[in-house]
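1. Predicted structure and sequence below. I'll ask about it afterward.
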Amino acid sequence: MTLHGRLLRRQLATSRRQSAIFVLCVALSIVTLVSLAGFGRSVHSSMLRDARALHGGDVIVESRSPLSPGLTAAVNRVIAAGRAEGARINEFYSIIRPAGREDSLLAHIKAVEPGYPFYGTVDLASGRPFRQVLAPGRAIAEQTLLDRLGLRVGDRLRLGDATLTVADVVTQEPDRPVNVFSLGPRLFVAAADLPSLGLVGQGSRVSHTIILKVANPRETDRIAAELRASALRDRERVDTYRTAQSGVKRFFDNFLFFLNLIGIFTLLLAGIGIQSSLAAYLAEQRPSIAVMKALGATGRFLVVHYVAVASVLGIVGTALGIGASFLLQGVLPELFRGLLPATVEFRIAAPAVAEGLVLGFLTVTLFTLLPLWQLRAVKPRAILGKEEDPTVRSRAVWVTTGAVVLFFLAMVLWKVEEPRSGVNFVLGVGGLILLSLACTEAVLRLLRRARPRRLAARQALRGLFRPRNATRPIIVTLTAALAVIFAITLVERNLDASYIRSYPPDAPNLFFIDIQPGQKEDFSRTLGMPALFHAIVRGTVTAINGRPIDREAERRKRGDNLSREFNLTYRDSLLEDERIIEGKSLFRPDWQGVQVSVLDTVVEMSPMAVGDVITFRVQGVPIEARISSIRTRTRAAVQPYFYFVFQPAVLRDAPQTFFTAVRVEKPGIAQLQNRIAARFPNVSIFDLTETVAVFARVMGRLSVIVRFFTLFSVVAGALIIVSSVIATRQARLREAVFFTILGARGRFVLSVFTMENLIIGGVSGFLALGLAQAASWIVCTRVLDVSWQPFPAVSAALVAATVVLVVAVGLGASLSIIRKKPVVFLREQAEE
């Protein structure tokens, strides 16, 4: 065996604890990203495999309004020529009632033509074929719908103007979007019954879809291209099963985007742990390094040797991380239960493993550069036990810092695939770490000057600045990681307080949509209470300042965007919860031509200012409007609002519907719903008391997933604590022995170490809480537009949990030191 080999084996054997910490940090740095990469590929491959079933056809035509004559004619030509079979699907929400009873329920109605679905199956509880069961006069319901209304198969229910018989129960359908986001249980009806329901009129909120089964699969793209040429680009979409975005895929892509950001954040913090643990490891080896230098070892020999040490530990950590990623695949299905189709197979493919190997190599390389560079500063005098830290040249610090920043930025751009979002995330994380570092430095300076009366407290403060004690990186890492977890918790609590637990007492809870112009007066009388009616005119944005909207680029944005169809309205005054932030008034009396007031949310989608010109297409008619003002909402209550408000004269004569919202106490909701549904079956009624319950369930499940992955960041901080205790073991032992020799009891030593960890935990917790409170305030008031509360009880619990965690980890790592007998320690020192 070579000299390097013998030294490597001996040093790994004598520094098993620090080696273990290093390995765990490496594993932690890659486990989240590799498991998410494998998870993402599993979902994407499963959806690609089942793409036809997820959409029910080869070509999918979609629109939020009735299909244009040109596109309808093109579809009919393809079907008439025998090139494809077609089936129309209409989806909307409506109130259903058991026949002869007063209770009611909002349901998701899906009216389908024979042939649906062409791929996949709709499974029924009876086991019968879906196409044979669904016939005119019949309905197929989800079990949830029957349970909530107390119905059984064979019972009759009222839907609009028709009475239907419940023929069966649906247990699974192939193209069902993420079920937790549906505002009501599903009810299938035959498309032939649609006219008799009386629910669909001009301007009704209906999703229109045609699915086509292509006779010759090789013609799929050609047929889609032909139909796309006849479609209205601003409101009709034509896709193949390969290019269409299912509800499941849209949800998954957006959520995985967020989880990947957390994974990259964890990688960064684990990288800090790698650097800290290697520095502690080399600090333990300093006497050996000094001896080797005294015996003539060169700096190059030492660097090569410890690069080999780091490489071996890095390989072990990478293998452990990839292995843990495989184990994590068994946990992910349970975490995502109910959010993804049951057909998704969770596995890690070879590309994810290769990605893990590359990540492991790059992470270990970048985060070990600085500690390895420090080897040059170790002098032979360290044999005498000098504790001073080696000096590091500023050039090395800047080079390694720059390399880490570039690596971090490249990781973000690679995973996020959106330069703007990636840069914002890097700036946000950089700002968080810099703030954590600045606050830590300020607190540590104050603690250095503190002179408490109690001896134990003085010794605890002195211990924070013990040579090689990683107090600073511990606090910075824990502060940054916990700030993210605290902020998520506080934002969730504020959302819960605003929309769920204490639904605003003056906020409307019943929304009535698709009121026809001729029904407005009669509807108002039937409603029997004051209500403000808002006109809805459907339109799209086609250009800003003459620059056409790139709809494909807009659709790729993760948030709201300008590619969709908007609800436009007209009025000449502000709502109670609106104020103008740019412009002199809602509309300018000194301006000629069409004017429009936009909500500040629109400005976030695309930069625009007062005086800019927006081109709209309303019912096929182009309208150019000059921005007269920019509005914002002044409170977070669930109130009607519009992105675009026009002057009344501009849209008053356009095809339109109306909607209104009122506040009704819970006991009166069912009675009012039934009265409105009986007289105006075409009007859609949304009960937000049910919606917030759905929202609460979704938020709860997503919060669990986010916290699960964020906890890996906290583990990184805990590993640094353990590493710091191990690195300062000798100094801690010496202090404990001196305390005992001077007459102190074991309780005193325990109190000193406990206080030291209490300070670290308290400082980390309070700094994290301060940053989280600020972040949650910004997110709630500026992004989500909800009221903000500090939640002192929850905040205190979070800080207390942090202190308990740090004390438990710190004392757990220090138990062997506390239990060490002074005579044993002195004998070992004498032998040395």
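-> Noted; the coordinates are in hand. This is a predicted model, so every value here is computed, not measured.
2. Could you use CA atoms for every contact and neighbour count after this?
-> Will do.
3. List the buried residues for stretch 301-313?
-> Across stretch 301-313, burial judged by 16 or more other C-alpha atoms under 10 Å covers 302-303, 305-307, 309-313.
4. ok, then the element right after the helix or strand Asn90 falls within?
-> Using DSSP states H and E, Asn90 sits in strand 84-98. Downstream of strand 84-98, the next assigned helix or strand under DSSP H and E is strand 105-112.
5. Report all helices and strands that that next one contacts.
-> strand 84-98, helix 143-149, strand 186-190, strand 684-687 (3 or more C-alpha pairs under 8 Å, 6 or more residues apart in numbering; DSSP states H and E).
6. Present those as CSV; the columns should include distance to Lys821.
-> Putting those into CSV (distance: least, C-alpha to C-alpha, whole Å) gives the following:
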stretch, distance to Lys821
strand 84-98, 75
helix 143-149, 67
strand 186-190, 71
strand 684-687, 70
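7. Quick one: closest of these to Ala162.
-> strand 84-98 (10.3 Å; C-alpha to C-alpha).
8. Who are the packing partners of the closest one?
-> Strand 84-98 packs on helix 69-80, strand 105-112, strand 156-159, strand 207-214, helix 666-679, strand 684-687, going by 3+ C-alpha pairs under 8 Å, 6+ apart.
9. let's see it at 6 Å
-> strand 105-112, strand 156-159, strand 207-214 (3 or more C-alpha pairs under 6 Å, 6 or more residues apart in numbering; DSSP states H and E).
10. Ends of stretch 171-190, what's the gap?
-> 18 Å (C-alpha to C-alpha, to the nearest Å).
11. should've said stretch 142-162
-> 19 Å.
12. Give me the contacts around it.
-> Applying C-alpha atoms under 6 Å, 6 or more residues apart in numbering, the external contacts of stretch 142-162 come out as 96-99, 163-170, 185-186, 197-199, 681.
13. What are the buried residues along that stretch?
-> The neighbour-count check on stretch 142-162 (16+ other C-alpha under 10 Å) flags 142-143, 145-146, 149, 152, 156-162 as buried.
14. farthest pair in those residues?
-> Gln143 and Asp161 (23.2 Å).
15. how close does Ala800 sit to Val722?
-> Ala800 is 20 Å from Val722, by C-alpha to C-alpha.
16. my bad, should have said Leu320
-> 19 Å.
17. Give me the more crowded residue out of these two.
-> Neighbours per residue, other C-alpha atoms under 10 Å: of Leu320 and Val722, the larger number sits with Val722, 23 against 19.
18. Pasting the second one now:
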Amino acid sequence: MQPAGFCAQRQDRTCCSASGNGGRRVTSAVDSLSRKTATQATRPGKLRLALRFALREMRGGLSGFFIFLACLTLGVASIAAVNSVSQMMSDGIAREGRSILGGDVRFSLPQRQATADERAFLAGAGAVSESSALRSMVRPVANEGQSIAEIKAVDGAYPLYGEVRLSEDVPLAAALEERDGVYGAVAAAELFSRLGLQIGDRVRVGEAELEMRAVLDHEPDLLSDGFAFAPRLMIGLPALEAAQLVQPGSLVEFDYKVRLPDDVPVASIIQAAEAQQADAGWSVRGYDRAAPALQRNIERFSQFLTLVGLTALVVGGVGIANAVNAYLEGKRNVIATFKSLGAGGNFVVSIYLLQIFILATIGVACGLALGAVAPFVAARFLEAAIPVATQPSVYPFALLIATVFGYLTALAFALLPLGRTRDVPAAALFRQTGSNAGLLAQWPFLLASLVLIGIVCAMAIVMADDRRIAVTFVAATAVAFVILRLVAQIIRMLARRAPRVHSTSLRLAIGNIHRPGALTNSVVLSLGLGLTLLVALATIDNNIRSEIGGSLAERAPDFFFVDLQFDQTEAFAEEMAVLAPGSQLESVPMLRGRIVELNGVNVRDLEVPQEAAWVLRGDRGLTFSSELPGNSTLSQGTWWPQDYTGENLVSFAAREAEQLGLKPGDSVTVNVLGRNITARIANLRQVEWESLAINFVMVFSPNSFAGAPYSSLATLHLQNDTPEAEQTVLSGLAESFPAVTAVRVRDALDAVNNLIAQLAIAIRAAAAVALLASVLVLSGALAAGNRGRVHDAVVLKTLGATRTTLIRAYATEYMLLGLGTAVFAIAAGSLASSFVVATIMQLPFRFDWTVALVTLALSLVLTIGFGLAGTWRVLGQRSAPVLRTV
């Protein structure tokens, strides 16, 4: 008695044998396993049987699955690498948190030193190291050069953690001590290079003359000081006092770093500081938040690169679907044999689902191997850019994330072609022509695929640091897929309705675009998303560079002047009129303060959107004015009178107020010089931040800071903008106002441009990964499509078509598809980049024709190149074997 589920007639086996070697192998396998299958009617037994068939059929190798494996490996590797490198950097910051922060806890005060009571509290907590940070000009004594520097004055206890490394074999305290009435200084190599200094040379800072005694090779707490666009100059606190740089209202930050006893937790000291010194107004950080700005940037950049890697994986999913579909098309005879022997659709699906799972495991394993190696490769380059000692390792959680993404994506895109195969009857499978592409998968397969894709999207959103950006990215990708599908249908419709042409090759090309089994959907879908992402990223990068290096530099002032004392404003204006006649000088009062309450609620207890968190983070520049500042327009409320003397009022920037949920009538409390000042929001104003003019988030009524010491912030627009005019201003300033710091806007913009250039490398690499996935998918789609065109090419050659005619027809078809895809990518990418540039960055958007032309050329090269490369094999096919199957 034959096993249930398989035919018992001898003639059925003979018929199956006629279907080819695949049928004979399967029939032999059925004969050898017939007795075992009689006892394997249970579900586990059927699964084991399906696994044996799957493994036996895979003995022929992985032919046809190169695109499947390449797409999966690329996507998994990118996600694993990004998350592994990010984890390595985060672990390095956490491991060296005390050295990076300079202590267990750091207390920062803007524009004032700690009071005696505050110092007593700090001293009672543990060992204390005091330092001061500000910007000032450094001028060599021996020549006329000068440069702005980030000055850090330290005491003898510095550093509490970590080690300062100097080029000379001397302790830091010895390098900074006073010798023969001259204090010492050490500086970064960049400052030596800028000013042409040698060890032993002397420089002037403010009113003090300093001797350069060593190059500062390593500063342990550099990262905790945030972004710096000038090189470091380190001096002692006595030298800072001698320089007379710290005046009432000077823009200086005083830091107090505390080393706690081993048995005292950081949280207890922070809580005690909040309870006992609630009005101090200092910013407190523990070593677990040693470099919050850097950590946020790492997390955000990691999130962005992960999303781009996920996009590459999803694009590769299209290639996975194409590869599975092509593989199943090549297994028509085997599937026919299975079904003729009585195997059900679910059993057939199980066999090939197990094969796909095995192949997915190979692809995921290859991707994980590349991702695991990435930290070891990146560590050397990252240590040169970021002063954190990296200890590369294998990061299981990062690899687990990539594994889950890889399996879910592979299964989600493989289920649809598998679902179509399930319901194809054996008679249809025995036919040598036709395709399964027109069949729709049953709803369980479609639903399962959608659920898996939904899980992938949900994971990307939940794991994101900024979920708003993640949701936008995921939604944009989904919309792009839908639109690409519509674009493909529009191209097919236009080709179908195109007027009849006389050219044979053009007529064939147009027909190939809209006929059943056309390559249109595959080409547009595979290449469109990668090109769109490339256009968007390239256009954003070019717009930012153009704005910073071009129009922004033209509109911006030539100089910013800080630490100009309020009683020096008139004399400074007179001096600038002599040094730069006809130039425009503007100045406003400036203080530093920190927002501590909104509507009476402590900001620590508020949940604010990610895009507005910077307003509440750290100290902000504050000003007061009786008139509406330039480059601002009122959007709500009214401005106060010039002689106003009532309650404290403040004008808030409209966009930031909206993000924080503030409106006219709400209250804002700021801590300035250790005092809490509460003001009512009188109006909101639109601010033109991109002008780089003097602008502030908050502008107070003059009575709010009556009697408070302040400095002035000034800008200078040169009438004659030449290097000679700039040098005249700087030289004159050094003589008359040595304590005033001049910031050349051009230098600041160059520093920003350099930072953007470094980020652009990683962004372009990420875009290249997505584009490479698109290219892989495109090549697989064209290869699969060309296999289906063998029959057409043979028939056309039999009817008299020449090889030249067919090549011209195929080239025209690929050119039209590439052109249509490029037009969509340029339009969609430009639209996405305009939203980012104009809406999010608040910058003017410019369409970049260079990016458009490069995208067009790239699309045509890829489609025509890959298309014709596969066409040679089609045109070289012999006619007789194909015609026998007709």
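-> Right, received. Where do you want to start? Note that the coordinates shown come from a computational prediction; the quantities given were computed from them, not determined experimentally.
19. From the contacts of stretch 142-162 of the first structure, keep the buried residues only.
-> 96-98, 163-170, 185-186, 197-199, 681.
20. Which ones among these map onto strands?
-> 96-98, 163-170, 186 (DSSP state E).
21. Distance check, the one residue sitting closest to the centre of the first structure against Ser764 of the first structure.
-> The residue lying closest to the centre of the first structure (C-alpha atoms, centre = their mean) is Phe258, at 4.0 Å. Separation of Phe258 of the first structure from Ser764 of the first structure (C-alpha to C-alpha): 25 Å.
22. returning to what we had before: determine which of the helices and strands packed on strand 84-98 of the first structure approaches Arg445 of the first structure most closely.
-> strand 105-112 (61.2 Å).
23. what's the matching range in the second structure for the helix or strand just after the closest one?
-> Per DSSP H and E, the first helix or strand lying C-terminal to strand 105-112 of the first structure is strand 123-124. Aligned by TM-score structural alignment, strand 123-124 of the first structure falls on residues 165-166 of the second structure.
24. Not counting the matching stretch itself, show me its contacts.
-> So stretch 165-166 of the second structure is in contact with 215-218, going by C-alpha under 6 Å, 6+ apart.
25. repeat for stretch 567-574 of the second structure
-> Outside stretch 567-574 of the second structure, not a single residue reaches it (C-alpha under 6 Å, 6+ apart).
26. Which part of the first structure matches it?
-> Per the alignment by TM-score structural alignment, stretch 567-574 of the second structure matches residues 518-525 in the first structure.
27. And the strands in the stretch 551-700 of the first structure?
-> Secondary structure of the stretch 551-700 of the first structure (DSSP state E, counting those that start in this stretch): strands located at 565-570, 578-582, 595-599, 613-618, 621-633, 644-646, 657-662, 684-687.
28. If you count contacts, what does the shortest one end up packed against?
-> Applying 3+ C-alpha pairs under 6 Å, 6+ apart, one finds that strand 644-646 of the first structure contacts strand 565-570, strand 595-599.
29. now the third one
-> Strand 595-599 of the first structure sits against strand 621-633, strand 644-646, with contacts defined as 3+ C-alpha pairs under 6 Å, 6+ apart.
30. what does that strand contact?
-> 625-632, 643-646.
31. can these go into CSV with extra columns for distance to Lys415 of the first structure?
-> Formatted as CSV, the contacts of strand 595-599 of the first structure follow (distance: C-alpha to C-alpha, whole Å):
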residue, distance to Lys415 of the first structure
Ala625, 39
Arg626, 39
Ile627, 37
Ser628, 40
Ser629, 38
Ile630, 35
Arg631, 35
Thr632, 33
Tyr643, 32
Phe644, 35
Val645, 38
Phe646, 41
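32. can you redo the buried residues of stretch 142-162 of the first structure as a markdown table with distance to Asp522 of the first structure?
-> Shown next, in a markdown table, are those (distance: C-alpha to C-alpha, whole Å):
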| residue | distance to Asp522 of the first structure |
| --- | --- |
| Glu142 | 34 |
| Gln143 | 36 |
| Leu145 | 31 |
| Leu146 | 32 |
| Leu149 | 29 |
| Arg152 | 35 |
| Arg156 | 29 |
| Leu157 | 26 |
| Arg158 | 22 |
| Leu159 | 21 |
| Gly160 | 18 |
| Asp161 | 18 |
| Ala162 | 22 |
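33. which among these gets closest to Asp572 of the first structure?
-> Closest to Asp572 of the first structure, out of all of these and judged by C-alpha to C-alpha, is Gly160, at 35.3 Å.
34. looking at the alignment, what does that closest one pair up with in the second structure?
-> Gly160 of the first structure maps onto Gly206 in the second structure, by TM-score structural alignment.
35. How much space separates that match from Met137 of the second structure?
-> 8 Å.
36. coming back round to it: comparing the helices and strands packed on strand 595-599 of the first structure, which comes out most buried?
-> strand 644-646 (a mean of 22; mean count of other C-alpha atoms under 10 Å).
37. and that strand, how far from the chain's centre?
-> Taking the mean of its C-alpha atoms, strand 644-646 of the first structure sits 31 Å from the chain's own mean (C-alpha atoms, centre = their mean, to the nearest Å).
38. Need the residues that contact that strand.
-> 568-570, 596-598.
39. can you check stretch 374-391 of the first structure too?
-> Counting by C-alpha under 6 Å, 6+ apart, residues outside stretch 374-391 of the first structure touching it are 287, 290, 293-294, 299.
40. Thank you kindly, that will do.
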